[in-house]
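Undergrad: test case, fold it:
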Amino acid sequence: MVRFLNVYTISAFVSIGVALIGFDISSMSGVLGTHQYQDFYRNPLGIRQGLITSAMAAGSIVGALSAGALGNKFSRKVTIQGGSVLWCIGSTVQSTSNGVPMLISGRVISGLCIGIMATLTPTYQSEIAPRKIRGRVVSFQSLAGTLGIMIQYFIQYGCSFIGSEAAFRVPWAIQAVPAIVLFVGLFWLPYSPRWLASKDRWDEVLTVLAFLRTVNNNVNDPLVLAEYKEIEDQIRFEREVRFQPIRELLSRKMRKRVFLGMAVQIWSQLTGMNVMMYYIVYILQSAGITSVLLASSIQYVINVVMTIPAILWMDRYGRRPALLLGALSMALWLYLIGGLLMAFGEPNPVPNQPSTWIIIDHPNASRTILACSYLVVGTFAVTWAPVSWIYQAEVVPLRIRVRSVSLSTASNWVFNFMLALGVPPLLRSISWRMFFIFASLNVLAFIHIWVAAPETKQRTLEEIDEIFEHGGPLWKSFTGKLGTSRLEQLAKDIETGKVKVRQGG
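TA: As a prediction, this is how the structure comes out:
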């Protein structure tokens, strides 16, 4: 018997929070090419458009940095609910905006929600998931993000045929609907067992673990008791050593792990993916593509489709190969885009356009650039998109997890902000050279991941501590085989009576 409310369905539902990120991306990229938006906001170009787009990331930085403290105090679940309220407020302000300042204010408020969701959704998912499917479960948020991008883009595309301001106001208002659904539905979902343990609600810890791990809510199941004991031992250890979270984050023992989570999130921005998402309309205009809105819609479909293999295979093939292959592949596609624009482009004869360099009457080059942009999106969706969010929550222990993920997510949004702000003027000033820069950054990401990122698939969150503390080069963990899981061994010892579990903390 398969119960409707299980780890998969819970994780999929909570992923609505990450879908809101996708809604925001498309809410901007979908209107850039419409005359209604350009006319009402007086054709924002360069830094002005960058300020509008990056306002969401600015709010996200604050939201991400505050999510750790809020998530620890009020729980992951309740804080996510608070974020959904902020999203509804931001959507309302955007859809009723009377000019650029009010639009920016609404996007900042929505960004507060995005920072909270991006931090706590993967944290909550990783803490409810069994180790063998943790990658798959956390990857749901990546699929949700791509679905949000696609759904909102097609809403924007359909509304673009409306001849009035409703072309952008209606889609921005509709964004509030999934946030309302998320807020209401979370009342029926369980708290994170690790958060409950941190609050000494031990009976609830056991009840939630039994609910998540067994069909019949069997609190005496050996694997349930083994996981309960692991959590209990870790909480007891943290209290005995009386650790200080901030000092722990900066300690020599944790520093490289925290930095690794931050670095993966930063590299995910520097791959150039969000440039393709936010400003694909500008890029296709530079390539000489005429039906840019229709051509853009295809990349959003590709983004969704290519996320599905990542969900199915992430726990089989691992995190490290995905990051390495993804970085090299995206470098190739971006070098091709930059090279074709350099070889076949010329100065744009039309003034006051987002792109000052454009391909004219070279259809084969234009189509190749379009194909390469699709390949960038598809490659990112199946590699970096899910792994960057899984990895940041896996590489640090429970005692600093939420705070570390907050820093990682904030790092993501800092670079998101800089790119969203800087790309429009970069396109106007250095045009095709920008793609060479992002391609080279992918090569640097490959080198860093090869040296510093160990494989973490199919390990419990507690066992990952051993990977970083074994003393050898981290990259060697990629070639090593996993032995018997400590959790499985503990379950056998409990079942045979070698280990006794005292329930109730």
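Undergrad: please make it C-alpha for all contacts and neighbour counts, starting now.
TA: Fine.
Undergrad: for the one helix or strand Gly261 maps to, buried residues please.
TA: In the assignment (DSSP states H and E), Gly261 maps to helix 252-270. By neighbour count with 16 or more other C-alpha atoms under 10 Å, helix 252-270 contains the buried residues 254, 256-270.
Undergrad: cool, stretch 184-198 as well?
TA: 186, 190-198.
Undergrad: second input sequence below; structure requested for side-by-side comparison:
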Amino acid sequence: MVDVPKNGIGEMNVSHGSKNKYGRMDSELLDDLGDAFIQHNHQVERKRITMKFVITCGIFASLNHVLLGYDIGVMSGAIIFIQEDLRITEVQQEVLVGILSIVSLVGSLIGGKTADLIGRKWTMALAAIVFQIGAATMTVAPSFEILMVGRLLCGVGIGLGAMIAPVYIAEISPSAVRGFLTSFPEIFINLGILLGYFSNYMFSDLSVHINWRIMLAVGIFPSVFIGIALFIIPESPRWLVMQNRVEEARSVLLKTNENDETVEERLAEIQLAYGIGNADKHEDKAVWNELLMPAPSVRMMLVTGLGIHFFQQITGSDAIVYYSPEIFKVAGFKNNSNLLAATVAMGVAKTAFILVATFLIDKLGRKPLLYVSTIGMTICLSTLGFSLALLGKGQLGIALAVLCVCGNVALFSVGMGPICGVLSSEIYPLRLRAQASALGSVVNRVCSGFVSMSFLSLSRKITFGGTFFIFSALSALSVFFVHTLVPETKGKSLEQVELLFQDQPKLQGSKIETGDAEHLAHNS
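TA: Prediction:
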């Protein structure tokens, strides 16, 4: 027998044959402690592997958004040289810039259907292929007409990609980090915009016949990584359940959740929400009929989902990005190099603050960030209108214009930018999610196209300052919208979020109670 001091408090006898006061062998306790330690290490390791896997899926699924962002960023500078090279008019310039947003609604509508037919993953592949063809056509375009053909194809590809990535990521993400992961597409849009600005700046000194073509051609390269991604990321487990491929869905959930109990709980929720085994469920009216003639709960989902898309674009976010060189020119900048350098600064601010939102969205929640974003944007837009209308082209006017533009895009990136995609991908029930999200993308692109195609003409009639006063008033309305109609979805599963729009939702912890589950299965 060996006496072991115990921190000066007393002595503890340890012997292979001795028993403690509970009558258990000390060796058994040591075995239990060893098993617990191994179990803990196993859980930690599984959590690490799970997070690594879902982050990889989120990154690869967001690559199409690099293409969207790059197109937005590069076109703001390339249009200067296209106008000079192809001798296009101001109206043609507006059409060339704005038509992408309008045409992308076609891609979004197609994407909602293809996402349900061929799956989320292969819809992303289709988006990349269509965009590649369009970008290559634009690169070699000898005339405005051919350029427009390429632009139309790019628009369809962007529409496909813009609606499917948030849906896919929301459906594959654990609840605790869904906001973080679903904001990835907005990060990649901003990264693409920044790359577009750098491309403008780097190639601006080349021949006017060559530089804009190289700028557009660079946008083809990210699609190579998209092809690689298709061999790595799995299909959405919720889409697999829709296809009654339950075992495949379980296999994916095992890779994206930390423990088996959570996997079975989530799988049961998904099956119940979609109505597996419920014969009456599949006799319901078609999805589009349900969206056009919605039940009260679905109507509230649509008001929230479509409304946030509307306010994201009607406040001029895309117009500021597309026409930032024109805005800075009105503010007092003199040459193209300085204009493009200022847009790079704007792109840096836009990209940096989306990273802030990414790390706060699951900690603070959706609504607090939306409040900061919408209130801050309202202040920046009204101040920018004041600067452009009253301060003229002096140094103070230039400095204030740059500060307000950078502040506006930064505050947009903190809230309205990423959270629009997050909310619209998590509030709809599974059977409606893809096509309702597609409808949201349509509203987004229509508003973006309307603003982009009318911005220059409107600014010529009521001045740039007057235009930004209108944007600031619309931004003030968005604050009211967020306060009254946007629910907090932080930490809830997709199936629990659906219950927020029911008449009497009752959530308890991380589980859906039996009564609620039955209500969800029969009425949603």
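Undergrad: about what we covered before: quick check: next helix or strand after the helix holding Gly261 of the first structure?
TA: helix 273-278.
Undergrad: where in the second structure does that next one fall?
TA: Using TM-score structural alignment, helix 273-278 of the first structure corresponds to residues 317-322 of the second structure.
Undergrad: please apply the same query to stretch 127-135 of the first structure.
TA: The aligned range for stretch 127-135 of the first structure is 171-179, by TM-score structural alignment.
Undergrad: which residues are contacting the matching stretch?
TA: Under the criterion C-alpha atoms under 8 Å, 6 or more residues apart in numbering, residues 54, 169-170, 181, 236-238, 253, 256-257, 358, 361-362, 419, 422, 490-494 lie in contact with stretch 171-179 of the second structure.
Undergrad: repeat that for stretch 500-509 of the second structure.
TA: 297-298, 300-301, 487, 496, 499, 512-513, 516.
Undergrad: from those, which is closest to Val405 of the second structure?
TA: Pro487 (29.1 Å; C-alpha to C-alpha).
Undergrad: count of residues packed around the residue in the first structure that Gln271 of the second structure lines up against?
TA: When the first structure is aligned by TM-score structural alignment, Gln271 of the second structure is paired with Glu232. Using other C-alpha atoms under 10 Å, Glu232 of the first structure has 22 other residues around it.
Undergrad: buried residues in stretch 174-184 of the second structure?
TA: 174-175, 177-184.
Undergrad: now those residues in TSV, with secondary structure and distance to Leu216 of the second structure?
TA: Shown next, in TSV, are those (DSSP: H, G, I helix; E, B strand; the rest coil; distance: C-alpha to C-alpha, whole Å):
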residue	secondary structure	distance to Leu216 of the second structure
Pro174	coil	37
Ser175	helix	38
Val177	helix	35
Arg178	helix	33
Gly179	helix	32
Phe180	helix	31
Leu181	helix	29
Thr182	helix	28
Ser183	coil	26
Phe184	helix	24
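Undergrad: now these as TSV including distance to Ser101 of the second structure?
TA: Shown next, in TSV, are these (distance: C-alpha to C-alpha, whole Å):
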residue	distance to Ser101 of the second structure
Pro174	32
Ser175	31
Val177	30
Arg178	27
Gly179	25
Phe180	26
Leu181	25
Thr182	22
Ser183	21
Phe184	21
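Undergrad: ok, so of these, who is nearest Ala78 of the second structure?
TA: Phe184 (26.4 Å).
Undergrad: which position in the first structure pairs with Ser236 of the second structure?
TA: Ser236 of the second structure maps onto Ser192 in the first structure, by TM-score structural alignment.
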